[in-house]
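Visitor: sequence and computational prediction follow.
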Amino acid sequence: MNRKPLIVVHALLPFVVAVAAWAAWLGWDQHRDVHPDGSVTGPYEAWQVAGLVLTVAACVVWSTSRGHAVGAVLGTTVGMGAASYYDWSDDSSGLFAVGVAMVVVGTLAGTSALAALLPHVTRIGRR
């Protein structure tokens, strides 16, 4: 049986979850916060990023636990990259590409580590 179509199918759900999670957690907050001392932060708060990471991690855990780790990692990484590109591409400085690359590399590293560690953690719990 050809596994390539299965990877595509099982990567679609993590892709959709990643894009939807980005929109839900980060997509609505586009303004930087100016503090009384003149410093500027944002546009995202730490709790928004944490919510995004937990949402995406839950999807990766769910897919990996069903034997679709490759699709979970690839779908999530492409989804986060696409969402960040769409959200940040209106930046006239061009530095958004660096941010998108960092999101892609970080997502790939984080989801790969999670997918690789999950079988070991669940095996320990079954003993």
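Guide: Noted; the coordinates are in hand.
Visitor: C-alpha only now, for contacts and for neighbours.
Guide: OK.
Visitor: give me the nearest residue to G81, chain neighbours excluded.
Guide: Closest residue to G81 apart from its sequence neighbours, by Cα to Cα, 6 or more residues apart in numbering: V104 at 5.3 Å.
Visitor: what about versus this one:
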Amino acid sequence: MRQGLVKLLPQLGAGLVLAAVTVGAWAAWLGWDQRRDVQPDGSTTGPYEAWQVIGLVLTLLVLVYGAVSRRFIAAVAGIPVGLTAAAYYDWSDDSSGLFMVGVVMVMAGSLAVTAGVAALIAYMTRDGRRSGRTT
């Protein structure tokens, strides 16, 4: 039992680091933009622009790629935990209470996408190493 816990600690530590870095990426890309834009017809959009979300996604892809080669479970768990925590903190001032729907959608979507991308990266990098191909 104790040996299993010792093997789990590096995964847990890596997951917590990834979650913290993910929260930092959210803050850098999305956290500073809290203002909704009012359109000429009176409707509102935002607060995030497409380029901000694309920047966050590309940053997280780099994190997933770097983490998968070392700690697969940490990559799959840490990034969704960080995104969920950041979304909760960022959206919790919504007076309608519907922010939790968005937070749950972020949690489920980021878990599914991170797991899929991590599995694809793990498969592609493992296959390349096993066959000896460099391309």
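Guide: Here it is on my side, so go on. These numbers were taken from a predicted model, which means no experiment stands behind them.
Visitor: buried ones in stretch 28-45 of the second structure?
Guide: Residues of stretch 28-45 of the second structure classed as buried: 29-31 (neighbour count, 16 or more other Cα atoms under 10 Å).
Visitor: which bit of the first structure covers it?
Guide: Counting by TM-score structural alignment, stretch 28-45 of the second structure falls onto residues 24-41 of the first structure.
Visitor: can you list contacts of the matching stretch?
Guide: Residues from elsewhere that reach stretch 24-41 of the first structure, judged by Cα atoms under 8 Å, 6 or more residues apart in numbering: 42-44, 48-49, 51-52, 87.
Visitor: can I get these in JSON lines with neighbour count, distance to V16 of the first structure and secondary structure?
Guide: Shown next, in JSON lines, are the contacts of stretch 24-41 of the first structure (neighbours: other Cα atoms under 10 Å; distance: Cα to Cα, whole Å; DSSP: H, G, I helix; E, B strand; the rest coil):
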{"residue": "G42", "neighbour count": "12", "distance to V16 of the first structure": "25", "secondary structure": "coil"}
{"residue": "P43", "neighbour count": "12", "distance to V16 of the first structure": "23", "secondary structure": "coil"}
{"residue": "Y44", "neighbour count": "17", "distance to V16 of the first structure": "21", "secondary structure": "coil"}
{"residue": "Q48", "neighbour count": "15", "distance to V16 of the first structure": "18", "secondary structure": "helix"}
{"residue": "V49", "neighbour count": "14", "distance to V16 of the first structure": "18", "secondary structure": "helix"}
{"residue": "G51", "neighbour count": "16", "distance to V16 of the first structure": "16", "secondary structure": "helix"}
{"residue": "L52", "neighbour count": "20", "distance to V16 of the first structure": "13", "secondary structure": "helix"}
{"residue": "D87", "neighbour count": "18", "distance to V16 of the first structure": "15", "secondary structure": "helix"}
